[in-house]
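# here's a sequence, model it:
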Amino acid sequence: MRKPVIGLTTYLEVVTQDVWHERAAFLPEPYMTSVTAAGGIPVLLPPQPAADDVVDAVLDRLDGLLLTGGLDVDPELYGADRHPLTDPARPDRDEWELTLFRAAERRRMPVLAICRGLQLVNVARGGTLHQHLPDELGTERYCIGGGEYAINEVVVDERSRLAELIGAGELDVHSYHHQGIDRLGAGLVASARSEEGLVQAFESDSDDYVVGVQWHPEENGDDRRLFEGLVAAASAFSLESALRS
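Below you'll find the model as predicted:
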């Protein structure tokens, strides 16, 4: 059986390389390394016009979708006024990733959503976000800044798909987020929380493979289980697709 192809969404930001200083599509290497180490083939999906025919052409060539981290989702998408500390809107990325996710859902393609990806899926399902967690929780422990990932403890629900992937109970994770889930979107159930009750992971309440985590598993090179789960689900999806065609 061929290795499954996993699409990874990317940033589109101003970057500097040698004498060049311009907008470019990029993604931190740990995402790609994690997919490769788990047995998948990573393919990058830069923001672009989200026409249905374009999205269909992209997904026709994929077996799984990974929605990566990045800047905040536009609060207008969940009907909220902008908090002063919310990142400037990135409508190109929001539109592209929302369209990708919704099309992947229709195909029942496996999806893993990380940090911003989790928040985007929640919004796509009609949920809402806390725009600045220190206002809600009185702590900045989920984003200590300076490019340094904080280590926080979450508790994984023993009855969840997530527990089947990484085990139930307490787990130390790499955090870098100042926003979080407020109201869960339709068809999503919490599969891990922190001590304050903040949702730290969710999954679909159906058999569809939609797993979201608020933390950054790509930063833990010793634990590829979430990526292995996505790759295994993508392999099964690829086989089922081949049998249907």
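# for the rest of this, base every contact and every neighbour count on C-alpha atoms.
OK.
# now do the contacts for Ala103.
Counting by C-alpha atoms under 8 Å, 6 or more residues apart in numbering, Ala103 touches 55-56.
# which element, helix or strand, includes it?
In the assignment (DSSP states H and E), Ala103 maps to helix 91-107.
# next SSE downstream of that helix?
Using DSSP H and E, the helix or strand that follows helix 91-107 in sequence is strand 111-114.
# now tell me what touches that following strand from outside.
Residues from elsewhere that reach strand 111-114 (C-alpha under 8 Å, 6+ apart): 64-69, 101, 104, 121, 209-217, 230.
# at 7 Å what do you get?
Residues from elsewhere that reach strand 111-114 (C-alpha atoms under 7 Å, 6 or more residues apart in numbering): 64-69, 209-216, 230.
# for Gly7, see how far away the most centrally placed residue in the chain is.
In the chain, the residue lying closest to the centroid (C-alpha atoms, centre = their mean) is Ala113, at 2.2 Å. Distance, Ala113 to Gly7, by C-alpha to C-alpha, to the nearest Å: 12 Å.
# let's compare: structure for the following, please.
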Amino acid sequence: MGERPMIGITSYAQPARWGAWELPAALVPFHYVESVERAGGRALVVPPSTEAVDETLDVLDGVIFSGGIDIDPATYGADRHEKTDPAQEHRDAGELALLERALERDIPTLAICRGFQLLNVARGGDLIQHLPETVGHERHREVLGAFSEHPVEVKDGTKLAAILGPRHDSVQSSHHQGVGRVGEGLVETAWAEDGSLEGLEDPDRRFAVGVLWHPEMEEDKRLFEALVDEARRHRAERVARLPVSDLGRTPSDG
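Down below sits the predicted model:
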């Protein structure tokens, strides 16, 4: 398997309860961590912050942008829909800063659910704030706190198709928002049966793949394996560029 690349996972930042305690927490569902470990990587939880973004990316070989609360519509110039979650400005700002810099530095990136939406917003796209009003049903999230299942069709010739093939059955879905205007430089890669967009990627980046479903909840770990493989190559290339005197340290790419 070789050396395990370091994969950052962006974290939720909200109150959490354990035992007798309820405190503000930076946390991530453990399925993300298990998926990275099973794929051959080492997972690191990354709390949201606009500070030390490059220093954070200096120690990461790849990044996963996790799911969670809705993005503030103000980030894409829209008024808040009544069904949209209250804003978490600190998470939005921190993750946008991290994502934009990760894309600039061409660090392998997997964007999941909220992360998929964030990828689109970062590139100037916008979101459909309540998808049932557009598609006429709630099968993308039938019950809060439980995943729905549906298939997606994948566009031939895309990186996603190279990983998953032309169709991926029974994706694990829990979202009520979707992509409206597609952001600059992004290619549409997957669709649900109702025509709603489920996949995006940037073909000009080594690995910048977004999916609206939750692959961490699937037994199929091919998306995580592809990310970890690309992160391992990225790590090897960075190490190869280091002067001999700097081996053992990771330089900033900018």
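# re the thing from before, so what does the residue nearest to the centre of structure 1 match up with in structure 2?
Under the alignment (TM-score structural alignment), Ala113 of structure 1 pairs with Ala111 of structure 2.
# and Leu239 of structure 1, by the same measure?
Using TM-score structural alignment, the partner of Leu239 of structure 1 in structure 2 is Ala236.
# quick one: that match is in a helix?
Yes - checked against DSSP: H, G, I helix; E, B strand; the rest coil, Ala236 of structure 2 lies within a helix.
# what about it, how many residues close to it?
Neighbours of Ala236 of structure 2 under the rule other C-alpha atoms under 10 Å: 14.
# and it, how far from Pro5 of structure 2?
According to C-alpha to C-alpha, Ala236 of structure 2 stands 9 Å off from Pro5 of structure 2.
# buried sites along stretch 40-56 of structure 1?
Neighbour-count burial for stretch 40-56 of structure 1 flags 40-47, 50, 55 (criterion: 16 or more other C-alpha atoms under 10 Å).
# mean deviation, the helix holding Ala103 of structure 1 versus structure 2?
With mean C-alpha distance after the TM-score superposition for structure 1, helix 91-107 of structure 1 departs from structure 2 by a mean of 0.8 Å once superposed.
# in that helix, what's buried?
Neighbour-count burial for helix 91-107 of structure 1 flags 93-101, 103-104 (criterion: 16+ other C-alpha under 10 Å).
# could you do stretch 184-193 of structure 2 as well?
Going by neighbour count (16+ other C-alpha under 10 Å), the buried part of stretch 184-193 of structure 2 is 186-192.
# in structure 2, which spans are helices?
For structure 2, the helices defined by DSSP state H occupy 30-38, 53-58, 89-104, 114-122, 132-135, 159-164, 222-241.
# how about Ala102 of structure 2, what's its match in structure 1?
Aligned by TM-score structural alignment, Ala102 of structure 2 pairs with Ala104 of structure 1.
# before we move on, back to that, ok, the match of Ala113 of structure 1 to Ala25 of structure 2 distance?
Remark: distance between Ala111 of structure 2 and Ala25 of structure 2 (C-alpha to C-alpha) = 22 Å.
# and for Gly40 of structure 2?
To Ala25 of structure 2, Gly40 of structure 2 is 27 Å away according to C-alpha to C-alpha.
# between the two, which one's more packed in?
More crowded of Gly40 of structure 2 and Ala25, by other C-alpha under 10 Å: Gly40, with 22 against 14.
# the closest residue to the more buried one other than its chain neighbours - how many residues pack around it?
Leaving aside its sequence neighbours, Gly40 of structure 2 sits nearest to Arg4 (C-alpha to C-alpha, 6 or more residues apart in numbering; 5.9 Å). The tally of other residues near Arg4 of structure 2 (other C-alpha under 10 Å) stands at 19.
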